[in-house]
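*Asks:* generate a structure from the sequence data that follows.
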Amino acid sequence: MKTLIDWLKEKGFEPNNIQLYYEACTHSSYANEHQSNLDDNERLEFVGDAVLQIWSATALYNLVPALHEGKMTTIRAQTVCESTLAKLNQQMGWYEFLRLGVGEEKSGGRSRPSILADHFEACIGAIYLDLGYQAAKKILDEYMKPLITAKKPEDVTDYKTQLQEYVQTDNKCTIQYRLLKESGPSNAPVFTMGVFLDEICMGQGESTTKKKAEQKAAKEAMRKLAV
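*Replies:* Model (predicted):
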């Protein structure tokens, strides 16, 4: 069975810390079903997120013509959002290397955007820690850089950033996102998030992740404010 290590070797890389890549591909559901000392990929996800932030910021800074800070913020949020990372994971075939628990596998975890996005970040984190930033950059330049200037589909529009920029003209306004309701089974929860402007709920959104629900809430708020 092919692994992330094989994928990297095909790309001309020589992985050193093999265990790091198995950890990157181990979902918490798999770790929980097996030995207690098996590490899942959550810590590597944290590292990968940081790598993506610095890579995307640098790539945006180097664009010609130069973009203003607000536009850079919007494009970065769209480029490294959950749906984009999940699609990249599928495009690159990394999802095949993901180790899931039996229940998570049966419930469709291998195609769940939140899991795929976290897995992508963990893999980038492992590559960075094992092979250095230049190796991670080479992969991101090849697969992610074209997305920076590409037209963004609806599912990666960053309504949260748009809303933030819209209300910045009024320094007295504050934005807060709050969990209003959580329903469904524990392995497939549904979150309802509300966005509040000065304690007034301006929009609500419902999705399988809090991030997506917040985006939907922000979209509804933008629709009301832009009237």
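
*Asks:* can we go C-alpha only for contacts and neighbour counts from here?
*Replies:* Fine.

*Asks:* helix/strand/coil for Lys2?
*Replies:* coil (DSSP: H, G, I helix; E, B strand; the rest coil).

*Asks:* give the burial count for it, as a bare number.
*Replies:* 9 (other Cα atoms under 10 Å).

*Asks:* same for the strand or helix carrying Leu140, what does it pack against?
*Replies:* In this assignment (DSSP states H and E), Leu140 forms part of helix 133-143. Helices and strands touching helix 133-143, by 3 or more Cα pairs under 8 Å, 6 or more residues apart in numbering; DSSP states H and E, are helix 113-131.

*Asks:* second chain to compare with the first, below:
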Amino acid sequence: MSRLRFPHVFRDPGLYQQALTHRSAGRPNNERLEFLGDSLVGMLVAELLFESHPRADEGELTRMRAQLVSGSALAEVARALELGEALRLGPGELKSGGHRRESILADAFEALVAAVYLDAGWEACRDCVRSLFTERARQLRAPEKDAKTRLQELLQGRGLALPVYELVSSSGDDHAKVFEVACVIEQPPLRLGGHGSSRRAAEQIAAQQALDHIKELLANER
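*Replies:* I've put the predicted structure just below:
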């Protein structure tokens, strides 16, 4: 394994190697470290956001944290550290390009954060995470609430029942599935569909369709 562009020098090289060892390469691997690192990253990023966005409310902070610690966001940090080149993978993952896979990169990054904590303690771990996320946290703006959240809040604000999302169908090969979901609302009575590459994406599209329809109804009532 090559050395990382990482803001911590390990006293225990075994922890460093374990953090970068995928389960496909055998044991000891980074699965347990990833479990611990997930909580550490979430906590330390939450602290950063709390400091850097003093006017953000709980919902905005929650959405910003989700944006910063998502799999794709952590994979982006891992790529900046050239983490993929340092991973230890089994033959199958090597052949399939596992060193570029977002989930593997994100998990290995979280495992590295846990390894720092075990190697040098809380303050070293905190300093490491802050050095990687401070600028990202400062530049981040609170993302708009997603369609499902906005639809739920609209209905709750009018004392109406929450929507139900039904999986209508899924088709296509495993690598290119298409999901159809229906958003069902009791009042006003609606059943609107959405298609997406995942069930979650289809639900968001269906929720947006319902939002647009309800807003049109409300506009016509004025």
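
*Asks:* if we can go back for a sec, matching residues in structure 2 for the helix holding Leu140 of structure 1?
*Replies:* Aligned by TM-score structural alignment, helix 133-143 of structure 1 falls on residues 122-132 of structure 2.

*Asks:* does Leu67 of structure 1 count as helix, strand or coil?
*Replies:* Once three-state DSSP is applied, Leu67 of structure 1 turns out coil.

*Asks:* ok, it - contacts?
*Replies:* 60-61 (Cα atoms under 8 Å, 6 or more residues apart in numbering).

*Asks:* need the counterpart of it in structure 2.
*Replies:* Leu67 of structure 1 maps onto Ala56 in structure 2, by TM-score structural alignment.

*Asks:* the strands in structure 1, which residues?
*Replies:* Assigned by DSSP state E, structure 1 shows strands spanning 175-183, 190-197, 200-207.

*Asks:* so which of those strands gets nearest Leu131 of structure 1?
*Replies:* Closest approach to Leu131 of structure 1 among these (Cα to Cα): strand 200-207, 36.4 Å.

*Asks:* count of residues packed around the closest residue in space to Gly184 of structure 1 that isn't next to it in sequence?
*Replies:* Take Gly184 of structure 1 and drop its neighbours on the chain: the residue closest to it by Cα to Cα, 6 or more residues apart in numbering is Val190, 5.8 Å away. Counted with other Cα under 10 Å, the neighbours of Val190 of structure 1 add up to 18.

*Asks:* in structure 1, which residue is most central in space?
*Replies:* Glu82 (3.4 Å; Cα atoms, centre = their mean).

*Asks:* aligned to that residue, what sits in structure 2?
*Replies:* By TM-score structural alignment, Glu82 of structure 1 lines up with Gly71 in structure 2.

*Asks:* do I have it right that that match meets Ala108?
*Replies:* No: counting by Cα atoms under 8 Å, Gly71 of structure 2 stays clear of Ala108, with 10.9 Å between them.

*Asks:* common neighbours of these two, please.
*Replies:* Counting by Cα under 8 Å, 6+ apart, nothing touches both Gly71 of structure 2 and Ala108.

*Asks:* which non-adjacent residue is nearest the match of Glu82 of structure 1?
*Replies:* Ala106 (5.6 Å).

*Asks:* surely the one you found is in contact with Leu81?
*Replies:* No: using Cα under 8 Å as the test, Ala106 of structure 2 is too far from Leu81 to be in contact (11.7 Å).

*Asks:* compare those two (neighbour count), which wins?
*Replies:* Remark: of Ala106 of structure 2 and Leu81, Ala106 carries more neighbours, 25 against 18, as counted by other Cα under 10 Å.
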